[in-house]
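Give the three-dimensional model of this entry:
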Amino acid sequence: MDTLNQTTVTEFVFLGLTDNWVLEKLFFMSFSITYLLTLLGNILIIVTILLTPRLHTPMYFFLSNLSFIDICHSSVTVPKMLEGLLLERKTISFNNCIAQLFFLHLFACAEIFLLTIMAYDRYVAICTPLHYPSVMTVRVCVQLVFALWLGGTVHSLVQTFLTIRLPYCGPNIIDSYFCDVPPVIKLACTDTYLTGMLIVSNSGTISLTCFSALVASYAVILVSLRKQSAEGRRKALSTCSAHLILVALFFGPCIFIYTRPDTSFSIDKMVSVFYTVVTPLLNPLIYTLRNEEVKSAMKQLRQRQVFFIKSYT
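This next block holds a predicted model:
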């Protein structure tokens, strides 16, 4: 607790993405549109699944949770980034910075665990289809979702504790557009090598372990597809390929950022933008463009809405 008493920094200053005024305005317009589409796309998926009884299955239950996490994940960083693009001096209070850091890791870790659970769900559905109804029951699905939120919370608390236990007495300039553990601990008024290694070990272990489990699951699935019919292989490959694209888009940046020591690369900001801004938008696009059931359900909901409107006009 003594180190906490040494903290005199009350706010942090972001350097942002660029100091070019024209680029800032272009980024503001493009990222505003991206964020709006992210919200609309993921909300549309959640509403479609909720209002379509035939989509009340474990796979779509997990997909709706993925959309919810994507909404939360992007909302942690994007609104503050958009505000900063309009301001000459981009600041955030110490407490808000810690809160942003906590929720960033909470939702990112929850998404990692959820993608792993979705891989397990596909493994059971494709490799042991006869046992699927008894294995992936409603109770089991709810328990898995509860477990992923619990795991995400524990991970985030560890990251946050390792960050706030350090003293911060200046400087207070963060070379980023949001608060994350690596750039924040660089500003601590003490040696952070051990803390940095603990943080990398924690995040890296989760990312690499879940990624390895995902690769193993899909390797087994691909081998088992040889026994499936042509139609079964087509449907399974369509679903699994969409999931694999999401895994690559999300795990790639996470592994790049959180599994190396405390270093700084110029490409870090670009990678961070991709996984905090772009990936949450790509998730609904991938699942709606590649999933016939979701597209069909959305079409039916649209037709029902049109019929509802006509009946009252």
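
C-alpha from now on. contacts and neighbour counts both.
OK.

Strands of this structure, start to end?
All strands of the chain, identified by DSSP state E, fall at 11-14, 90-93, 173-174.

can you tell which of those is closest to Cys72?
Using CA to CA as the measure, strand 90-93 is the one of those that comes nearest Cys72, at 19.1 Å.

in that closest one, what's buried?
Going by neighbour count (16 or more other CA atoms under 10 Å), the buried part of strand 90-93 is 90-92.

and if you look at stretch 292-307?
Using 16+ other CA under 10 Å as the test for burial, stretch 292-307 gives 294-295, 297-298, 301.

Stretch 167-182 now?
Using 16+ other CA under 10 Å as the test for burial, stretch 167-182 gives 167-168, 172-182.

Dump the strands of the chain to TSV, plus distance to Phe107.
Shown next, in TSV, are those (distance: least, CA to CA, whole Å):
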stretch	distance to Phe107
strand 11-14	22
strand 90-93	20
strand 173-174	22
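
what's the closest of the ones you listed to Ile49?
Once the strands of the chain are compared by CA to CA, strand 90-93 is nearest, at 37.1 Å.

Just checking the distance from that closest one to the centre of its chain.
Centre-to-centre, strand 90-93 and its host chain are 23 Å apart (CA atoms, centre = their mean, to the nearest Å).

Would you mind pulling the contact partners of it?
Outside strand 90-93, the residues that touch it by CA atoms under 8 Å, 6 or more residues apart in numbering are 10-16, 84.

Stretch 254-268: which residues count as buried?
Buried residues in stretch 254-268, counting neighbours by 16+ other CA under 10 Å, are found at 254-255, 257-260, 262.

One more, so I can put them side by side:
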Amino acid sequence: MTSNNTSIKITEFIISGFDSVNMPVAVGVVILIVYVVCCLANIINILFIVYDKKLHKPMYLLICNLAVVDILYTSSASPTMIRTLVAGVKTISYVPCLIQMFAFNFGAIKETLALSVMAFDRLLAISCPFQYHSYLTNGRTLVLIFILWVVGCCLTAVFPATVIPLPHCYSVLKYAFCDYPALIRTTCADHEYYFNMIAIIIFIILFVTFSFICLSYFGIIFFVKVSSSSDKKKMSSTCLSHLIVVTCYYFPVFVLSILTRLGVVLSLQERNGLIVGLFLGPPLVNPFVYCLRTKEIKYKILKLFTKC
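Predicted structure coming up:
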């Protein structure tokens, strides 16, 4: 599946995805500020859950897991973008580039798995409220989280496994960082073949996880219908946080991964904007959604500010 182009030995890549940006420093500073807020908000969320034994429950362990995933996800590409825009350093070595591609795709896949298991947690809590803590103990939750990390790692291994064996004909990355399409475009291979292959894999992952989330909510809706009005209000409040997070993540993913394969053409600026929104949006929204809509965490924050 390779062309007749002469391959070259690559030691570093040149990032050209931001060459057309009018005010690169300003854009870089905005990304830097959002990135710092993302990391701080998620770290605070983790610390609240880790140091408060009352929050050592399955739901909060899953929120903590999501916060760790968000930090990994946003940290996979943000530093490179900030360095490129603010400092003007447009080169990245070969191995760090591959690591970045793996970390970015691992974070994206882990995000879908984390949201799926959180939907299942809400279904279990609403459908079996009295048996919930016997079915989903802290130990089982931690084992489930560990299994999902291993599964995510195995699924992500497909990306570097398809890129590493290919010869490279170019050293310039057309996009903003080392994501899979940017690296494939530097190879001498048939780009469409590898794009379509990965698109099928991504579609399967998105379809399975999104369908699982939808089925979980169908189950939740069924149990809400047969519940009292006070229980309905409590259930809707419990699930709204998760729905906000799911919508915030899946919308740009579907546009980038599915619609572009179906013929939707995006300019470089539009693609970069969606990519930035993809790995900065959910990690920024998630901690604030769970802090503001989760009673126990919100109470801890208010108590901390009151003491200060």
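
Superposing both, give me the TM-score.
Once superposed, chain against chain, the TM-score is 0.91 (TM-score structural alignment, normalised by the length of structure 2); 301 aligned residues with a CA RMSD of 2.2 Å.

so which of the strands of structure 1 comes closest to Leu157 of structure 1?
Evaluated over the strands of structure 1, closeness to Leu157 of structure 1 peaks at strand 90-93, with 19.3 Å, by CA to CA.

Average offset of the closest one relative to structure 2?
Here strand 90-93 of structure 1, set against structure 2 after superposition, deviates by a mean of 1.2 Å using mean CA distance after the TM-score superposition for structure 1.

Same check on stretch 230-247 of structure 1?
Compared with structure 2 after fitting, stretch 230-247 of structure 1 deviates on average by 1.5 Å (mean CA distance after the TM-score superposition for structure 1).

Pick the one among the contacts of strand 90-93 of structure 1 closest to Ser311 of structure 1.
Gly84 (46.8 Å).

Excluding sequence neighbours, find me the nearest residue to the closest one.
Spatial nearest neighbour of Gly84 of structure 1, excluding adjacent residues (CA to CA, 6 or more residues apart in numbering): Lys90 at 5.0 Å.

What of Leu114 of structure 1?
Leu148 (6.6 Å).

how far away is that neighbour from Asn5 of structure 1?
Leu148 of structure 1 is 34 Å from Asn5 of structure 1, where distance means CA to CA, to the nearest Å.

Who has more neighbours out of these two?
Leu148 (22 against 11; other CA atoms under 10 Å).

these two touch, right, the more buried one and Ala108?
No. Between Leu148 of structure 1 and Ala108 there is no contact, the gap being 10.9 Å when judged by CA atoms under 8 Å.

any chance of the buried residues of stretch 167-182 of structure 1 in a markdown table, plus distance to Phe161 of structure 1?
Output for the buried residues of stretch 167-182 of structure 1, formatted as a markdown table (distance: CA to CA, whole Å):
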| residue | distance to Phe161 of structure 1 |
| --- | --- |
| Pro167 | 12 |
| Tyr168 | 14 |
| Asn172 | 19 |
| Ile173 | 21 |
| Ile174 | 19 |
| Asp175 | 22 |
| Ser176 | 21 |
| Tyr177 | 22 |
| Phe178 | 18 |
| Cys179 | 14 |
| Asp180 | 13 |
| Val181 | 10 |
| Pro182 | 13 |
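
so of these, which ones are in helices?
Using DSSP state H, the subset of the buried residues of stretch 167-182 of structure 1 located in helices is 181-182.

Quick check: the two most widely separated of the buried residues of stretch 167-182 of structure 1?
Distance extremes for the buried residues of stretch 167-182 of structure 1: the farthest pair is Pro167 and Tyr177 at 21.8 Å, using CA to CA.

Now Leu115 of structure 2. Nearest residue, chain neighbours left out?
Distances taken as CA to CA, 6+ apart place Val246 nearest to Leu115 of structure 2, at 6.8 Å, with adjacent residues excluded.

Trace Lys303 of structure 2 over to structure 1, please.
When structure 1 is aligned by TM-score structural alignment, the residue opposite Lys303 of structure 2 is Gln300.

let me fix that: Asn272 of structure 2
Under the alignment (TM-score structural alignment), Asn272 of structure 2 pairs with Lys269 in structure 1.

got a list of what that match touches?
Contacts for Lys269 of structure 1 (CA under 8 Å, 6+ apart) come out as 17, 176.

how about 7 Å then?
Residues near Lys269 of structure 1 by CA atoms under 7 Å, 6 or more residues apart in numbering: Ser176.

Could you do Arg233 of structure 1 as well?
Contacts for Arg233 of structure 1 were tallied using CA under 7 Å, 6+ apart; they are Leu225.

if I look at it, how far off is Leu222 of structure 1?
From Arg233 of structure 1 across to Leu222 of structure 1, the span is 9 Å (CA to CA).

Also Thr10 of structure 1?
53 Å.

ok, those two, which is more surrounded?
Between Thr10 of structure 1 and Leu222, counted using other CA under 10 Å, the more crowded position is Leu222 (17 against 13).

thinking again about what came up before, the residue nearest to Gly84 of structure 1 pairs with which position in structure 2?
By TM-score structural alignment, Lys90 of structure 1 lines up with Lys90.

Equivalent analysis for Thr57 of structure 1, please.
Structural alignment (TM-score structural alignment) places Thr57 of structure 1 against Lys57 in structure 2.

sorry, back to before: let's see which of the buried residues of stretch 254-268 of structure 1 end up in helices.
254-255, 257-258.

Present the residues you listed as JSON lines; the columns should include distance to Val142 of structure 1.
As requested, those are exported to JSON lines (distance: CA to CA, whole Å):
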{"residue": "Cys254", "distance to Val142 of structure 1": "26"}
{"residue": "Ile255", "distance to Val142 of structure 1": "28"}
{"residue": "Ile257", "distance to Val142 of structure 1": "31"}
{"residue": "Tyr258", "distance to Val142 of structure 1": "29"}
